[in-house]
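> How does the following fold in three dimensions:
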Amino acid sequence: MILPVIMAGGNGSRLWPLSRQLFPKQFLKLHSDDTMLQSTVSRLQDIEHQPPLIICNEEHRFVVAEQLRSAGLNHGQILLEPVGRNTAPAIALAAFNAVNQGQDPLLLVLAADHVIQNTDAFTQAVEQAATLAAQDKLVTFGITPTHPETGYGYIKAGVMESNSAAVEQFVEKPDLATAQDYLQSGNYFWNSGMFMFKANVFLDELKQHRPDIYSACQSAMNNTSSDLDFIRIDKTAFELCPDDSIDYAVMEKTAQAMVVPMNADWSDIGSWSALWDIEEKDDNGNVCHGDVLNVDSRNSYINAQDKLVATVGLDNVVIVETKDAILVADKSKVQNVKDVVNELKAQGRSEVSEHREVYRPWGKYDSLDDGNRFKVKRITVKPGARLSTQMHHHRAEHWIVVTGTAKVIKDNEEVFLTENQSTYIPVGSVHSLENPGMVDLELIEVQSGGYLGEDDIVRFDDKYGRE
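Purely as a prediction, here's the structure:
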């Protein structure tokens, strides 16, 4: 049986300002009405498989769970990485998790941040790969190149037989002249980063070629704990694991590597220009999302999330507007967006890690305004959800209900509030907020005090297991 393993880690820094460390590109709706994670799970519908195993960073766990729940997508467990250690260790964790349960499935390893528009071609390639993987081969999917791309690694294939071939070589991202040669040769494919193999076969190869990674992941999976759908591994053991990709650790060293071509309109959306390439364009070559007004602008990608964006006489540009940041870039230089992210990190700016609107397991909040000794938020609590029982040492809070019903417990006093009603939470008061209703609860929170940081929270009880 096929077990899809969906790797939902990574930061997608080249898609800033939409992609942030705490809400990276796999959780965004970039190419359809579904997020990229939701699309990845949905395209498995024509493949007979076990419920997918999702691997993600621990700080993304509630986003993953909520996106799968809201889309009604069946899934298995969500395996949490306490730290990122690249793809080889992540896949090893999935393989050990299956083997420790007495299984040896065919692992179909997929990234959660790829676009695949031809689902039929994807399904056919998976079926082809399953036949090879059942014969103890380690299969990678090679994307049939459509142009001399310099942003992808390549796979050199041997003689093609029955739509598959032995892998002769993995090669790094080439310069343009080399990429043109690869395209003309006909036996080079883009490296998709998707794989298929038996769990035990992969572990055997990993043990042979990278015993250090094998041992660290084995130790991490020998001491796991579960809560809700989440699997937590031994953090100390995993922190000792080397950082390496599956290509370097296994695929470039094994004698059992095979490549199956996939011509499925694939893209890894590694930049804003890559997204412009695959999107439908208007008569002037523009791709526009949101409230956009163009006057004599051409060949551009414009994404307005919150405000009207108007352009005049622009050509070959990218403009991405969010509530707290705006990117303006030459479309031919968008790979350098990562330099902006690096500079934001160096300056300690919050825009590198989170949006103004922040998602929590109970809902979300939007920071509307802040100044000296005050902050204003719009808080949305999902039906049946409850914030932790908590207190603050440095701030007081005023809550005004806009829609819905709020159940407030304040120093053991319980009160229900509806539209236009409010309450005051003094400094040091132990309190909680719950939505007992059937519709979203929305309220305005006004914080005041000498320190308003999110770390001024002492939690006494939390249904989501946060500390």
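
> okay, CA-based contacts and neighbour counts for the rest of this
Noted.

> what's near enough to touch the closest residue to residue 200 other than its chain neighbours?
Once flanking residues are discounted, residue 200 sits nearest to residue 104: 6.2 Å by CA to CA, 6 or more residues apart in numbering. Residues in contact with residue 104 (CA atoms under 8 Å, 6 or more residues apart in numbering) are 98, 198-200.

> so residue 104 sits in a helix?
No: applying DSSP: H, G, I helix; E, B strand; the rest coil, one finds residue 104 to be coil, outside a helix.

> ok, now how distant is it from residue 298?
53 Å (CA to CA, to the nearest Å).

> How about residue 61?
With CA to CA as the criterion, residue 61 and residue 298 are 40 Å apart.

> Check residue 366 too.
34 Å.

> higher neighbour count, these two?
The neighbour comparison of residue 366 against residue 298 (other CA atoms under 10 Å) goes to residue 298, with 20 against 17.

> returning to that earlier point: among the contacts of residue 104, which one lies nearest to residue 141?
Using CA to CA, residue 198 comes nearest to residue 141 of those, at 15.3 Å.

> which ones are touching the closest one?
The contact partners of residue 198, by CA under 8 Å, 6+ apart, come to 104-107, 133-134, 136, 138.

> want to put them side by side, so please do this one too:
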Amino acid sequence: MTLVPVIICGGSGSRLWPVSRSAHPKPFIELPDGGNLIRKTYSRALALDAVSEVLTITNRDLYFKTLDEYGAQAPQFTNLSFVLEPFGRNTAAAVALAALEVARTHGQDAIMLVLPADHLIDNQAAFATAVSSACELAKDGWLVTFGVKPEYPETGYGYIQKDSDSPLGSGFKVKRFVEKPDLETAQGYLASGEYFWNSGMFCFRAGTLIEQMAVCAPDVSGAVELCLAGSGTMTGSSHRSLHLEPESFANVPDISIDFALMERSSKVATVPCDIGWSDIGSWNAMSELSAADEQGNRVEGEAIFHDASNNYVRSQRRLAALVGVEDLIIVDTPDALLVAHKDHAQDIKAITAQLKKNGHQSHLDHTTVSRPWGAYTTLEEGLRFKIKRIVVKPQGSLSLQMHHHRSEHWIVVSGMARVVNNDREFLLNTNESTFIPAGHTHRLENPGVIDLVLIEVQSGDYLGENDIVRFQDIYGRAGG
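Model prediction:
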């Protein structure tokens, strides 16, 4: 049996703002144990038997960020492939494209295990057992879902009702899918024993998925086939990537795999499982990962309390003090502060929607921004100046570029820099500096084996990130 885990990594994690941003979504958020959800998902996939390749579907802007996470978690595993979306198009498009790609590279009988990158699963052994049961059903042509046994009447999840009259080995045929219920209905689901939380994980033969998509969602099926035909694949030494052609991808219907296929097909089964699953869909869920004190307060970072109870604080850069309050969520980041009542945790997405509508940068990026070559942090900015801390990974290189409106002064803090400044090329050591006038073609590289850290002082009439003309780039980023 060939098993190909398909990790879907995307979304904005709007309920976890201000830590989650469009350019730093939920899978990449640091958890209390120091890990994050995408690394945990990747490790969970690699621990399964018969895994021949891991395919990841993600946005182009998250490609290098995802590669870095995989490399940090399991650098020895190099059999990776990617489907890179130019923009989000929901899960039906992602899963259908993955199935076509898996069938093309591994054959129609390859088993796909679709895993969202932003879920937490505590019991790896139970998960592996559930996957084994799902694979057996998938071999027989079933589209298998994983039904998580509900622990309480949750109103924020969709549900799966099993068909008790149609057992299938370790699973059941699905009777119906149900959208998020009200509390009274959810209590009834829990009491009946016939309903499970819909985990959003799936298992099936690549050929079965392709066949059922053509029957149940021919508009999606036809559009993804046209998109795939017009898209190009790049193959490197350790992985390959399929870059989806934007114009044809825009024609793929924006619909979830649940609506497009699972609710329409007669070949859907569910495997009930108790695997310690959570989708960490709110700050309330995130808070449960931290231990509570005697007053029910939970902290990530440093906080002090007086006559305060049942609060959650995430403040990792400065001390937070809470006096005479209860049931609050307080999340502090360098550029944004969230204060919310726990009963309104699901409403935080309204804030991100408003920020996006207003064009506020805090819905998109943090003050620290990842790049293929490393990262930069904006330390301070004002009228006609900006100060950044830049970290370039070993062998990393910024593009050969030019700015029309700003000059840059670079001071090396640690490591060694190789600099191109117009027709000059030279090395800079710690405590050395150089000046790049506006209009000069320039490049910064790290030729060493440790991180290059430098301070960049920009000055000019316009300091926006889009004042850049790229001439050469080892990461394949477009010019302009």
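
> Can you calculate the TM-score here?
Superposed pair, TM-score by TM-score structural alignment, normalised by the length of structure 1: 0.98. Supporting alignment: 467 aligned residues with a CA RMSD of 1.3 Å.

> among the contacts of residue 104 of structure 1, which are in helices?
Among the contacts of residue 104 of structure 1, DSSP state H puts 98, 199-200 in helices.

> Residue 381 of structure 2 - how many residues pack around it?
Using other CA under 10 Å: residue 381 of structure 2 sits among 14 other residues.

> Spatially nearest residue to residue 71 of structure 1 (excluding sequence neighbours)?
Residue 71 of structure 1's closest residue in space is residue 38 (CA to CA, 6+ apart), at 7.1 Å.

> Quick check: that neighbour touching residue 68?
Yes: when contacts are counted by CA atoms under 8 Å, residue 38 of structure 1 is listed as touching residue 68 (6.6 Å).

> Now check structure 2 for the residue matching residue 67 of structure 1.
Residue 67 of structure 1 maps onto residue 69 of structure 2 when the alignment is built from TM-score structural alignment.

> what residues are up against its match?
38-39.

> And it, how far from residue 397 of structure 2?
19 Å.

> Spell out the residue ranges of the helices in the stretch 351-480 of structure 2.
Taking DSSP state H, counting those that start in this stretch as the criterion, the stretch 351-480 of structure 2 carries no helices.

> try the stretch 201-350 of structure 1
211-221, 235-239, 246, 272-278, 337-346.

> Please identify the deepest-packed of those helices.
helix 211-221 (a mean of 21; mean count of other CA atoms under 10 Å).

> now for that helix, which elements pack on it?
Applying 3 or more CA pairs under 8 Å, 6 or more residues apart in numbering; DSSP states H and E, one finds that helix 211-221 of structure 1 makes contact with helix 87-99, helix 199-209, helix 235-239.

> and if we set it to 10 Å?
helix 87-99, helix 199-209, strand 230-232, helix 235-239 (3 or more CA pairs under 10 Å, 6 or more residues apart in numbering; DSSP states H and E).

> how about stretch 348-361 of structure 1, aligned to which bit of structure 2?
Residue span in structure 2 matched to stretch 348-361 of structure 1, by TM-score structural alignment: 359-372.

> Verify the stated contact: residue 74 of structure 2 with residue 39.
Yes: using CA atoms under 10 Å, residue 74 of structure 2 is in contact with residue 39, at 8.9 Å.

> Which one's more surrounded, the two?
Neighbour totals were compared for residue 74 of structure 2 and residue 39, and residue 39 leads with 22 against 13 (other CA under 10 Å).

> you'd agree that one is up against residue 73?
Yes: if you go by CA under 10 Å, residue 39 of structure 2 and residue 73 touch, sitting 6.2 Å apart.

> What's the local residue count around residue 100 of structure 1?
What residue 100 of structure 1 shows, counting by other CA under 10 Å, is a neighbour count of 13.

> same check, this time on the one 3 residues further on
Close neighbours of residue 103 of structure 1, defined as other CA under 10 Å, add up to 15.

> Tell me the spacing between the aligned partner of it in structure 2 and residue 124 of structure 2.
Aligned by TM-score structural alignment, residue 103 of structure 1 pairs with residue 107 of structure 2. For residue 107 of structure 2, the distance to residue 124 of structure 2 equals 28 Å [CA to CA].

> Please apply the same query to residue 227 of structure 2.
Taken as CA to CA, the span from residue 227 of structure 2 to residue 124 of structure 2 is 36 Å.

> can you give me the strands in the stretch 251-400 of structure 1?
257-262, 266-267, 287-289, 292-295, 301-304, 309-312, 317-321, 326-330, 357-360, 363-371, 374-381, 389-391, 395-403 (DSSP state E, counting those that start in this stretch).
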